[in-house]
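S.K.: give me a 3D structure for the following:
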Amino acid sequence: MSRSEEPYFKAIFSSLSYLQPKKILEIGFGLGISAELIQKYLKPKLHDIYEIESSIYNDLEEFAVGRPSVRAHLGDWQRQLIKQKYDFIFYDPFDYIEIEGFNYEKWIKARAKMAERMKKLLSVEGVLCHPHFGDGEVPSLPGFTTIIVERLKVSPIRMADETFCEDAAVIFHKPNKEKSCSDKP
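M.R.: Have a look, this model is predicted:
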């Protein structure tokens, strides 16, 4: 995440404030932009934030001071035993991949596996939210319905490959309801 993304992230959280989630899981703290906006627009009663980098975690601990809903966690969320169910999960999936050796098929499989883990952490009406840059198709997630709330023009955002993006979308994914035995004809 970079400061150039801040207006876009403001659009995400102000647009989704109607969801009124009470329990939020945020994966990655970074510069704290999304955490600050989540606090401002979504006003959760519980805001768990997992950060893997110890130096950034120190910033997260400072951020949590005076914000009783924020619980800071150091470590990889995927290696933690998380029992809490959340109404809203925010994940900025900046992948540390090298473009030269990028394998799209492996990326798709890893993305699906991660989404399945997140689905287990969601409450019945919970949603998974992440940024979507560009004006192209929003990739679907197996087991989820994708909702595009809004497409918008944004101030130029520098991407990982050093290009600039001026298109983005406010999106979220809602888990598909699993059919139980009683739902079968």
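
S.K.: going forward, measure contacts between C-alpha atoms and count neighbours the same way
M.R.: Fine.

S.K.: residues in contact with stretch 74-91?
M.R.: Identification of contacts with stretch 74-91 by CA atoms under 8 Å, 6 or more residues apart in numbering yields 21-28, 50-54, 57, 118, 120-131.

S.K.: which among the residues you listed count as buried?
M.R.: For those, a neighbour count by 16 or more other CA atoms under 10 Å gives the buried set as 21, 23-28, 50-52, 57, 118, 121-122, 126-131.

S.K.: so which of these are in strands?
M.R.: Counted as lying in strands by DSSP state E, out of these, are 23, 24, 25, 26, 27, 50, 51, 122, 126, 127, 128, 129.

S.K.: isn't residue 131 up against residue 138?
M.R.: No. If you go by CA atoms under 8 Å, residue 131 and residue 138 don't touch, sitting 10.1 Å apart.

S.K.: ok, and the closest non-adjacent residue to residue 169?
M.R.: Nearest residue to residue 169 in three dimensions, chain neighbours excluded: residue 151, at 4.2 Å (CA to CA, 6 or more residues apart in numbering).

S.K.: and that neighbour, what is it in contact with?
M.R.: 135, 167, 168, 169, 170.

S.K.: was I right about the first one contacting residue 170?
M.R.: No. Under the criterion of CA under 8 Å, residue 135 makes no contact with residue 170, lying 11.3 Å away.

S.K.: residue 5: which of the contacts of residue 151 is nearest?
M.R.: Nearest to residue 5 among the contacts of residue 151: residue 168, at 10.2 Å, using CA to CA.

S.K.: one more to line up against the first:
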Amino acid sequence: MNTIELQFDEKNSDVLIWNGQVVMSRTEEEYFEALFARLRYLSPSKVLEIGFGLGISAALIQKHLMPAQHDIFEVEQGIYMDLQEFANRHASVRPFFSAWQTVQNEEKYDFIFYDPFDYIPHGQFPSYSKSETATRLKQLLTPSGLLCHPHFGDGDVPDVEGFDTVIVERLQVKPIRMADESTCEDVAIVYHQPKA
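M.R.: As a prediction, the model looks like this:
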């Protein structure tokens, strides 16, 4: 099964809470604004975004990266309906109601923004190891393409198998509401480039 329908504890324009966990919060917006503004120079033509959430990153990708094609995969039905509304306002956006692993092999992207929420405890998705995930993401990138994801905290940025890690900048932002209701002010702008 590639899609799910969830009952959120809270779902509005500022926060998504499911099963007692913050899926996404508007408090992430300052960080994402800094991230995509800083990476604007990349000017990717084709972007794959994994997870829509509140649409914060999608709107900022449109604003700063301005891709010719912006494919967004979302697995949760209610959030996908929000994604469809967003796509109606942005001509380059192609919404997909499916797990990102279903992307066709011939698709190649210049930039992948990987920010899914792990609904696996719900039990409806097959699990993928970190190695399998890294391999699949690498297959979807052009040779010069980049993989990007949020990094919260001032600790080490985890390496991704088959990629070189680049920490562009570390910065502090207003407190971000994390999944476990803690807060975080330390973030990093990070990307990974495929090893040859």
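
S.K.: if we can go back for a sec, of residue 135 and residue 170 of structure 1, give the one with the bigger neighbour count.
M.R.: residue 170 (22 against 14; other CA atoms under 10 Å).

S.K.: that one should be in a strand, yeah?
M.R.: Yes. The assignment for residue 170 of structure 1 is a strand, going by DSSP: H, G, I helix; E, B strand; the rest coil.

S.K.: ok, now how distant is it from residue 138 of structure 1?
M.R.: Using CA to CA, to the nearest Å, we find residue 170 of structure 1 at a distance of 10 Å from residue 138 of structure 1.

S.K.: find residues that contact each of these two.
M.R.: Joint contacts of residue 170 of structure 1 and residue 138 (CA under 8 Å, 6+ apart) are residue 132.

S.K.: quick one on the thing from earlier: so which helix or strand takes in the residue nearest to residue 169 of structure 1?
M.R.: strand 144-158 (DSSP states H and E).

S.K.: mean shift between that strand and structure 2?
M.R.: By mean CA distance after the TM-score superposition for structure 1, the fitted strand 144-158 of structure 1 averages 0.5 Å away from its aligned residues in structure 2.

S.K.: that strand aligns to what range in structure 2?
M.R.: Per TM-score structural alignment, the counterpart of strand 144-158 of structure 1 in structure 2 is residues 163-177.

S.K.: now swap in stretch 7-23 of structure 1 and tell me
M.R.: Under TM-score structural alignment, the match for stretch 7-23 of structure 1 is residues 30-46.

S.K.: next, the buried residues of that stretch.
M.R.: Going by neighbour count (16+ other CA under 10 Å), the buried part of stretch 30-46 of structure 2 is 31, 32, 33, 34, 35, 36, 39, 44, 46.

S.K.: apart from its neighbours in sequence, what residue is nearest residue 157 of structure 2?
M.R.: Spatial nearest neighbour of residue 157 of structure 2, excluding adjacent residues (CA to CA, 6+ apart): residue 151 at 7.1 Å.

S.K.: just tell me what that neighbour corresponds to in structure 1.
M.R.: By TM-score structural alignment, residue 151 of structure 2 lines up with residue 132.

S.K.: pretty sure that match is touching residue 138, no?
M.R.: Yes. Residue 132 of structure 1 is within contact range of residue 138, at 7.0 Å (criterion: CA under 8 Å).

S.K.: these two: which is more packed in?
M.R.: Taking other CA under 10 Å, residue 132 of structure 1 and residue 138 do not tie; residue 132 has more neighbours (21 against 14).

S.K.: who's in contact with that one?
M.R.: Residue 132 of structure 1 touches 138, 168, 169, 170, 171, counting by CA under 8 Å, 6+ apart.

S.K.: tell me the counterpart of the second one in structure 2.
M.R.: Spelled out, it's residue 168 of structure 1. Residue correspondence to structure 2 (TM-score structural alignment): residue 168 of structure 1 is matched to residue 187.
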